[in-house]
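J.: attaching a predicted model along with its sequence, questions to come.
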Amino acid sequence: MSFAFCISPSRLVRFLISLACLLYASPTLAQQTIQGRVINGTTNLPAPHQKVELLTLGEGMKTASEIESGSDGSFTFSAVENSQTPHLLLRVLYHGVNYNLSVASHEEMEKPVTLTIYEPTQRTEDIQVSMPVMLAQASANALLVQQQYLVVNETTPKKTLVSPQGTFFFDTPPEVTDELNVVVVGLAGIPLPQTPTPKSGGGYFISYPMKPGVNEVRVSYRVNFNSSQRELKHRLFYGTSTARVLILPADLQVSGDGVQSAGKDSRTQAAMYQVKRIRKGEFLDIKIIGEAPKVSESDDASRDSESSEPQMQVVRLPNPVFEKKEIILGAFGVFFVLTILYALRQRTRHTNKTGASRKGIHGPQA
């Protein structure tokens, strides 16, 4: 007999509501052990005598416990509070670099985990940097610019790029004097703000440790111009093989050396352009001409000003991590609502049938 016929519609509704409460709440249910090992990814050997911290990620980041790894790199945290949705982080500080491992599910808590650390290096020969996408949104005569850089660390053996003189360099147009923001996209898509340092000869650098694999850096700034004749020009220290440039509003006139129209971006509704290969140290130079409405740079446009003029909302480069999370939660929400509606419909039918049966048995009296 199927589940649908084993439970009444009203009980099904109550069950689903209770299930939703369990999924979206996180009460402490029990205690569990977390076991794992610290491995040196450069030597592929266990890393003994490393301080391993267990952090909780509730309201802020708090150290719940810490322990030293054994001679074989192993560690065990006992009596860890086990909630419906664990928000735990394991961390090892090695040569001044934080190495983290997220523990976000019961499945991850039930099996041994591996936290990998790496030896440091200052060699940049195996570091590749590209700028795959840039968004320039006109706001009156200004441009709000967001740039995505990918720093790919392919060192062999694997090592973390560490240098106080800079691990990533970038440039901006000379008109940029403030509103410069730099973030590194960290674990689980969390933005980690960085303080850019002016570089001799122009440009900036940050000294964030670039670990093996792909490291994402996002640079955003505002460029002010005296008219709607805008020219976005700055150096690309690393060059780029190809770049996708998104322009808003989509009806602005865009031109430049090697700039070709590539249609429209479906997510941002921006005009899309492809820029051909730019060599190391050469300039990205794009002219963006045309009138544009003023853009609200706040998440809440009503806070910005008391002006009665309509304001466009600033468009931001999408974050794939949060997009996937929203899709998953959205899919569950749709399923949950449809199931509730089905249960209510079945309950109505059941009530109607019962009423009809009673009406047939206790019909109108003569």
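T.: Okay, I see it.
J.: every contact and neighbour count from this point should use C-alpha atoms.
T.: Fine.
J.: and the residue nearest the centre of the chain, how far from residue 265?
T.: By CA atoms, centre = their mean, the chain has its centre lying nearest to residue 189, at 3.0 Å. Here the criterion is CA to CA, to the nearest Å. By it, residue 189 lies 22 Å from residue 265.
J.: residue 152 now?
T.: In this view, residue 152 and residue 265 are 26 Å apart by CA to CA.
J.: which one's more surrounded, these two?
T.: Set residue 152 next to residue 265 and count neighbours by other CA atoms under 10 Å: residue 152 wins out with 18 against 15.
J.: can you give me the neighbour number for the residue nearest to that one when sequence neighbours are not counted?
T.: In this structure, residue 152 finds its nearest non-sequential neighbour in residue 214, 4.5 Å apart by CA to CA, 6 or more residues apart in numbering. For residue 214, the tally of surrounding residues (other CA under 10 Å) stands at 15.
J.: tell me the contacts of the nearest residue to residue 281 once chain neighbours are set aside?
T.: The shortest distance from residue 281 to any non-neighbouring residue, by CA to CA, 6+ apart, is to residue 237 (4.5 Å). Shown in contact with residue 237 (CA atoms under 8 Å, 6 or more residues apart in numbering): 169-171, 280-282.
J.: what about residue 237, which SS state?
T.: Three-state call for residue 237 (DSSP: H, G, I helix; E, B strand; the rest coil): coil.
J.: could you check how far it is from residue 220?
T.: 17 Å.
J.: go on, residue 51?
T.: Distance, residue 51 to residue 220, by CA to CA: 36 Å.
J.: which one of those two is surrounded by more residues?
T.: Taking other CA under 10 Å, residue 51 and residue 220 do not tie; residue 220 has more neighbours (19 against 16).
J.: the nearest residue to that one once chain neighbours are set aside: helix or strand, and which one exactly?
T.: Closest residue to residue 220 apart from its sequence neighbours, by CA to CA, 6+ apart: residue 146 at 4.3 Å. Element membership of residue 146 [criterion: DSSP states H and E] is strand 142-153.
J.: structure two is appended below for comparative analysis:
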Amino acid sequence: MIIKMNKFLLILLLSFMIQFPLFAESISLRVKLWNGSTESLGKADSIKVILLRDSMIPLYEQKGISGEFTIPKLDLPEGSPVLLQVSYKSANYNKMIPPVPAMRAQTQEVVVYEPTENLDLLKTRSLMQVVREKKSIHVFKIYLLRNETKPPKSIYAGGLDFYIPEEALDLQGSWTQGNSKMAIPLQFIKESSGKQRVDRAVLPGNTEVQISYRIPIESESFQFKDKLFFESKSGARPIFLKPTDMKVRFSSDANPERLQEDIPEGLQAFMVNYSKESFETTIQMEGGTPVLPVIPNEARGIVNGSLIPEWDVALAAVIGFLGFFFVLALGFDAWKRKQKNDSEKIST
């Protein structure tokens, strides 16, 4: 009986040591808040220190802060990164601090911005990829958001609305701000049928948003709708489809233009107009060889700051996330100029 009890205590001790290492360290962080809109010392509604281990574990929180200050000593497992999360006027500012003594000893500067509700200041480019699988169609969307406000401000008008069909399954999204490689999982708030909101501010610079969902299908022929909300100023978006042996038709007013240059093998692509009144289009698909999911035996999730394992690797190679905004913006603007010139020729 004593031996069994000793074994039990040993197992309990080992499990405790695994979860809570005995070799902990104490850190104290110096923080400086800077307002990038006013070019002066800033303030914030709150600051949190979060331990990045197997999950995000809150370690510290303080409200009503300003200027420069010191966060008191915090005990955490040795070699663990931490995240500084600053909230100011509906915007969150994140800074990851790696477990490097020299970097932890530095003053951690976090730049915050004054907000504006003017969404017209937000430049947007987007594309959509549609993949036919055996029992569903898999929809991927990428948005490149560019905030070039001067002086720099965060753009926040209660969040951004995205079109997500009522019948969509496996909805997932990520938000990557600026040069940060940290993709933040998105929380969607249902507003109405087909409209879901992401309650986040767009900070100065570039922001990449990825959204993925599936729509179940029951026959060889099917159709679904897509719609523009905050990105409606563009009036159109490129749509990539797979497989190539699938027949595709769009709404009568979509005026699709087939894209031929630099389109990888295995994909068909169109520049598609959305209705000027409803900002909608309908996509009809028929037949085609179902495509096997990219990672059928693994849980879906964000990997290395992206949903890229779920994306068609050929498409990712062509777009290139780093140059995506530049390439797509040039192509789209050239296409819009061509459309305008053609309409002027017809009118004359």
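T.: Noted; the coordinates are in hand. Since the structure is predicted, the reported quantities are computational estimates derived from the model, not experimental observations.
J.: TM-score for the pair, please.
T.: Scored against TM-score structural alignment, normalised by the length of the second structure, the superposed chains reach a TM-score of 0.63; 277 aligned residues with a CA RMSD of 4.1 Å.
J.: identify the residues contacting the strand holding residue 146 of the first structure?
T.: Taking CA under 8 Å, 6+ apart as the rule, strand 142-153 of the first structure contacts 126-138, 160-161, 168, 210-225, 228, 230, 316-317.
J.: in helices, which of the residues you listed fall?
T.: In helices, judged by DSSP state H, none of those are found.
J.: would you write a ChimeraX line that selects the buried entries of the contacts of residue 237 of the first structure?
T.: To isolate the buried members of the contacts of residue 237 of the first structure in ChimeraX, using 16 or more other CA atoms under 10 Å:
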select :169,170,171
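J.: any idea which of the contacts of residue 237 of the first structure is closest to residue 336 of the first structure?
T.: Nearest to residue 336 of the first structure among the contacts of residue 237 of the first structure: residue 170, at 47.0 Å, using CA to CA.
J.: what does the closest one correspond to in the second structure?
T.: If you follow residue 170 of the first structure across to the second structure using TM-score structural alignment, you land on residue 162.
J.: for the residue lying closest to that match once chain neighbours are set aside, give its distance to residue 69 of the second structure.
T.: Nearest residue to residue 162 of the second structure, sequence neighbours excluded (CA to CA, 6+ apart): residue 196, at 5.4 Å. Residue 196 of the second structure is 38 Å from residue 69 of the second structure, where distance means CA to CA.
J.: neighbour count: those two, which is higher?
T.: residue 196 (19 against 13).
J.: and residue 144 of the first structure, how many residues sit next to it?
T.: Summarising burial for residue 144 of the first structure: neighbours were counted as other CA under 10 Å, giving 21.
J.: identify the residue of the second structure aligned to it.
T.: Match for residue 144 of the first structure (TM-score structural alignment): residue 138.
J.: kindly report the same for residue 13 of the first structure.
T.: Under the alignment (TM-score structural alignment), residue 13 of the first structure maps onto nothing in the second structure.
J.: dump the residue contacts of residue 13 of the first structure.
T.: Residue 13 of the first structure makes contacts with 340, 343-344, as judged by CA under 8 Å, 6+ apart.
J.: so what's residue 120 of the first structure up against?
T.: 95, 159-162.
J.: among those, which ones are buried?
T.: Buried, going by 16+ other CA under 10 Å: 159-162, out of the contacts of residue 120 of the first structure.
J.: returning to what we had before: I figured the residue nearest to residue 162 of the second structure hits residue 165, correct?
T.: No: using CA atoms under 8 Å, residue 196 of the second structure makes no contact with residue 165, being 9.2 Å away.
J.: the strand or helix carrying residue 238 of the second structure packs against which elements?
T.: Element membership of residue 238 of the second structure, judged by DSSP H and E, is strand 236-242. Secondary-structure packing of strand 236-242 of the second structure (3 or more CA pairs under 8 Å, 6 or more residues apart in numbering; DSSP states H and E): strand 122-132, strand 268-273.
J.: tell me which of these sits nearest to residue 28 of the second structure.
T.: Taking these one by one with CA to CA, strand 122-132 is closest: 38.0 Å.
J.: show me what that closest one is packed against.
T.: Using 3+ CA pairs under 8 Å, 6+ apart, strand 122-132 of the second structure sits against strand 136-147, strand 236-242, helix 324-347.
J.: format those as JSON lines; extra columns: distance to residue 192 of the second structure.
T.: JSON lines is the format used below for those (distance: least, CA to CA, whole Å):
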{"stretch": "strand 136-147", "distance to residue 192 of the second structure": "20"}
{"stretch": "strand 236-242", "distance to residue 192 of the second structure": "23"}
{"stretch": "helix 324-347", "distance to residue 192 of the second structure": "30"}
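J.: nothing else from me, thank you.
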